[in-house]
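Trainee: Any chance you could fold what I've pasted below:
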Amino acid sequence: MTVSQYNQARASFAPASADTRAYLQLDGITVRFPGVLALDQVSLDVRRGEVHGLMGENGAGKSTLLKVLSGVNQPAAGTLSLDGVEQQFVTTKAAIAAGVAIIYQELHLVPELTVAENLMLGALPNRFGVLDEKTLVARAIRELERLGEKIDPSQQVKNLSIGQRQMIEIGKALMRDARVIAFDEPTSSLSARETTQLFRIIRALKAEGRAIIYVTHRMDEVYELCDRVTVFRDGRHIDTFEAGEGLDRDRLISSMVGRSIADVYGYRPRATGDVQLEVKELMGPGLREPASFSARAGEIVGFFGLVGAGRSELMKLIYGAVRPAGGEITLKGKRVRFATPRDAVRAGVALCPEDRKQEGIVSIASVSDNLNISCRRHFSRFSVLNGRKEAQTAKDFIAKLAIKTRNGETPIGTLSGGNQQKVILSRWLAEEIDVFLMDEPTRGIDVGARSEIYGLLYGLAEAGRTVIVVSSDLAEVIGVADRVLVMKEGRIVGDLPKAHATPDALIKLALPR
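Mentor: Coordinates of the predicted model:
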């Protein structure tokens, strides 16, 4: 079957109406960890041909439920049934054999293996004990055509984009004939094109009658994709709503955070001071023409644009992570040149990167180590670290920013995205930074934690710091910024004050001709 034939076949499905009977049924699921009740008698049902959204703040119990479904966590109480038959998944292998697949945010692929080998991992075809490469490649090609992906099956997975890797994960699930497929924050690292492709695949899976769980923090995705949405809070099932435009957003937010949020962004106007950062004719990788702009003390400047517009590349040029080919940077009226990020930090410029896990933290290190990693030179004497001062600094910022962690020795990789972001902010607050470059500061962060992050950004601006917020979230950049710069295809194409930064105006500037 060709790609076009597959797409035509998928398009021929009538809009699926979900079977009213539950295919997946979880009743009274309780999960306990030492000192923590992670799930408290949670119940959830998912029907055939349904996309069931699952929402809640970080720590609400969503990931724990997926781990119960996949056989990673064993419940202390409760039952799990598939098509009316009670199941007990004591291993992930048992869950897979029963037709359950989880597409995690951190994809479970082997980078050094080929696309074909990853698609059939655990079930590689063989002849007389020797890998049957011809059959392997033929099956992989059929599955890739089914997904509408033009990928060389002999290519190593490490060379694929995030979106392509995600399609390989979905392909693995389909080749195992999974009837229940759960997606955990699947669009957090995808471009707009890749997101559209993913939604097309999910709708096709729905049309085939599969039961789909869709975990997300993004309300727009729930309205566009889901039939019902269930909200978890503090390990409990709070409510299940019929999705669609009839579902009130304020009601959904209130269910998630336990309080009413009239305005998630809570914009706080303030006076601004003199120009603190000025970029003149800066040029380098990712930019198609020299970039120039300025930002004042106490100002929050938003940068909006489509994926690939050059926003992140511009931030890295300012920060010294990438060497510029030309132009100049002026900080507090003084021309500066940053050969490395260390130079930028010591001059008072810091970057919270887009890829928090890969570029912002050392996931296996403690909260304290991550927080002090830049400023620890202040705590050493003759190359001997002062552990007591480091511990106290971590303790102070954990309290000041309300970081949810047992203590400073907790591995940062175990914290939620919002709390990891707070640790990164604490790192720079300990350095007395003047200019904060915030690249996608709330990516993968729930609505309650977002509100806290916005409050921290407003606090920085009110203290006279300059904050630059790069965001692909149109509502976010309009909601928090005093003015918005728009980038398109490596160029700054607009500079709009808040009053003129409407969705229509920004989209019109950002879209390619």
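Trainee: C-alpha from now on. contacts and neighbour counts both.
Mentor: Noted.
Trainee: out of everything not next to it in sequence, what's closest to residue 126?
Mentor: Nearest in space to residue 126, with sequence neighbours left out and distances taken as Cα to Cα, 6 or more residues apart in numbering, is residue 132 at 4.5 Å.
Trainee: Apologies, that question was intended for residue 401.
Mentor: residue 422 (6.7 Å).
Trainee: residues near that neighbour, how many?
Mentor: The number of residues packed near residue 422 is 23, by other Cα atoms under 10 Å.
Trainee: re earlier: check the spacing between the residue nearest to residue 126 and residue 43 real quick.
Mentor: 44 Å (Cα to Cα, to the nearest Å).
Trainee: Those two: who's more crowded?
Mentor: residue 43 (17 against 13).
Trainee: Second chain to compare with the first, below:
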Amino acid sequence: MNNTLLLEVKELSKVFPGTRALNRVSLEVRKGEVHGLCGENGAGKSTLMNIVGGVIPATEGIMKFDGKIFEPRKPKDSQDAGIGFVHQELCLCPHLSAAENIFIGRLPSKGDKIDFKKLYEDADAVLKTLDANFSSKTLVSNLTVSEQQLVEIAKSVSLNCKLLILDEPTSSLTDKETAKLFQVVKDLKNKGISTLFISHRMKEVFEICDRVTVLKDGAYVGCMNVCEITHEDVIKAMVGRDLGELYPDKSSKIEEDNYIIKVENLSGNGFDNVSFTLKKGEILGFAGLVGAGRSEVMRGLCAIDPIKRGDIYLNGEKQKFKRYRNAVKKGICYLTEDRKNSGLFLHMSIAKNISSANLEAVSKRGWIKKNREYSLSDKYVKALSIKIPGLSYPISNLSGGNQQKCLIGKWLSTNPKVIIMDEPTRGIDVGAKREIHNLLRSLSEQGVGVIIVSSELPEIIGVADRIAVMHEGKLAGFLQGEQVSEESIMKLASGANLS
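Mentor: This next block holds a predicted model:
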């Protein structure tokens, strides 16, 4: 690997009103290396990347790129210097083709018209270097998430980028799609292009990165060679302590014949004849490949989406939910996997978000009382140890982990009998994950029914007492105890029989 520095950040600080987001941070990325950047939510990773990407200016400090002083004032400055930034939330125009997205703002022309022939030829040539198997004429809205990522990467490659920044690139990808992305990163590395890889997934950091830099509370902790350290070394650097066991102990209080939820032959869009029970004291996990119908079952159970047939029993009583609010009133709540678009009101305050599911508790004669709103919200901020600057601040200012805790607090305020969490720790750092896992165990032991849907096999194995595995809209089987392993889950998820 080339030891020549491509990006050099020295003593970089960023101060926002009332908070110091970065405090004298340093970072060095070599030419042709894959460099990991890790840290808990709120550690300063996004702020640092936004400065490098020209989104916001630094308060103080020095940056050099390719040996020259680097002071970007807008994203185009970073782009022109040779920095490509693929955000976790992809920034594409879905109604345009892949080619138009790749060359947006610099479309080839003939006279006063777009030269579509050259556009598609150039775009296909770039996509071919990334081993893409779709035409550049395809509308972005018709592409999978992994294919859309390739369009974003192609955009950077077409600009002759020297450094590619990938922010949580695998959060919505399957294992197969992740493997393909990693091959793209390796191919770019072979061409001398550096990658800055931001991720909470230790397994991926150790698989793809050469070195890793850790930030904590806006400060630089250290830079380590991946081949010389363990997962535990990075985690300890991130959280400042040894986390011990990543997952809580399994439940010893499961009441085998006491069913909180009983579902019989539930069928709907994307699933058919699904039957299962949720026992008091247990956490039930749902596993399966993307598109297997896990989320669809949960949304049907809660009447978010309509069902075709099937019976649902809550504590022995048959239910007929016409709308989601009927399920909520009976004590069943669903925490979406997409907290930013479907779970939270990002433009509203922390207090308004937490109280939004239980307006009756904070209202009097149809009017919301601010003191009640703040009292209810403060209760769950304290109970869940949510780190906030104040209840009146926009929830969009919080880290992913604290946003997720606010979403949990929002639904706990309704005193649920059953809480369903879809991808409970997506995009959340390892410290916050442990806190949420412990919270779920605590809820189950208090008698609240807990169902989790997760694509992370270590999480589903570590947290759930029993695992339902789905394949193409049907239940392929249940696993518990010594039956549980990644291999057995994947066998059922892929339609194979357990030997």
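Trainee: where do the strands sit along the stretch 1-150 of the second structure?
Mentor: Using DSSP state E, counting those that start in this stretch, the strands of the stretch 1-150 of the second structure run over 5-16, 19-30, 34-38, 60-65, 68-69, 83-86, 109-110, 113-114.
Trainee: so what corresponds to residue 457 of the first structure in the second structure?
Mentor: Alignment note: residue 457 of the first structure maps to residue 440 in the second structure; criterion TM-score structural alignment.
Trainee: Next, the contact list for its match, please.
Mentor: 283, 450 (Cα atoms under 8 Å, 6 or more residues apart in numbering).
Trainee: Report the secondary structure element holding it.
Mentor: Following DSSP states H and E, the helix or strand that holds residue 440 of the second structure is helix 430-445.
Trainee: On the three-state scheme, the aligned partner of residue 459 of the second structure in the first structure is what?
Mentor: Under the alignment (TM-score structural alignment), residue 459 of the second structure maps onto residue 476 of the first structure. At residue 476 of the first structure the chain is in helix, as set by DSSP: H, G, I helix; E, B strand; the rest coil.
Trainee: Surely residue 476 of the first structure touches residue 265?
Mentor: Yes - if you go by Cα atoms under 8 Å, residue 476 of the first structure and residue 265 touch, sitting 7.3 Å apart.
Trainee: which residues does the residue nearest to residue 401 of the first structure contact?
Mentor: 401, 403, 453.
Trainee: What's the match for the second one in the second structure?
Mentor: If I follow you right, that is residue 403 of the first structure. Residue 403 of the first structure maps onto residue 386 in the second structure, by TM-score structural alignment.
Trainee: Would you double-check that that match falls in a helix?
Mentor: No - Residue 386 of the second structure is assigned coil when assessed by three-state DSSP, not a helix.
Trainee: Pretty sure it sits against residue 402.
Mentor: Yes - applying Cα under 8 Å, one finds residue 386 of the second structure in contact with residue 402, separated by 5.7 Å.
Trainee: neighbour count winner among those two?
Mentor: residue 402 (22 against 19).
Trainee: What are the boundaries of the strands in the stretch 151-300 of the first structure?
Mentor: 180-184, 211-215, 228-233, 236-242, 275-283, 291-296, 300-304.
Trainee: Quick check: the match of residue 457 of the first structure vs residue 420 of the second structure, distance?
Mentor: 10 Å.
Trainee: shared neighbours, those two?
Mentor: Joint contacts of residue 440 of the second structure and residue 420 (Cα under 8 Å, 6+ apart) are residue 450.
Trainee: any chance of the strands of the stretch 151-300 of the first structure in TSV, plus distance to residue 150 of the first structure and mean neighbour count?
Mentor: Listed next are these as TSV, based on distance: least, Cα to Cα, whole Å; neighbours: other Cα atoms under 10 Å:
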stretch	distance to residue 150 of the first structure	mean neighbour count
strand 180-184	22	23
strand 211-215	25	25
strand 228-233	33	22
strand 236-242	36	17
strand 275-283	34	18
strand 291-296	36	18
strand 300-304	30	27
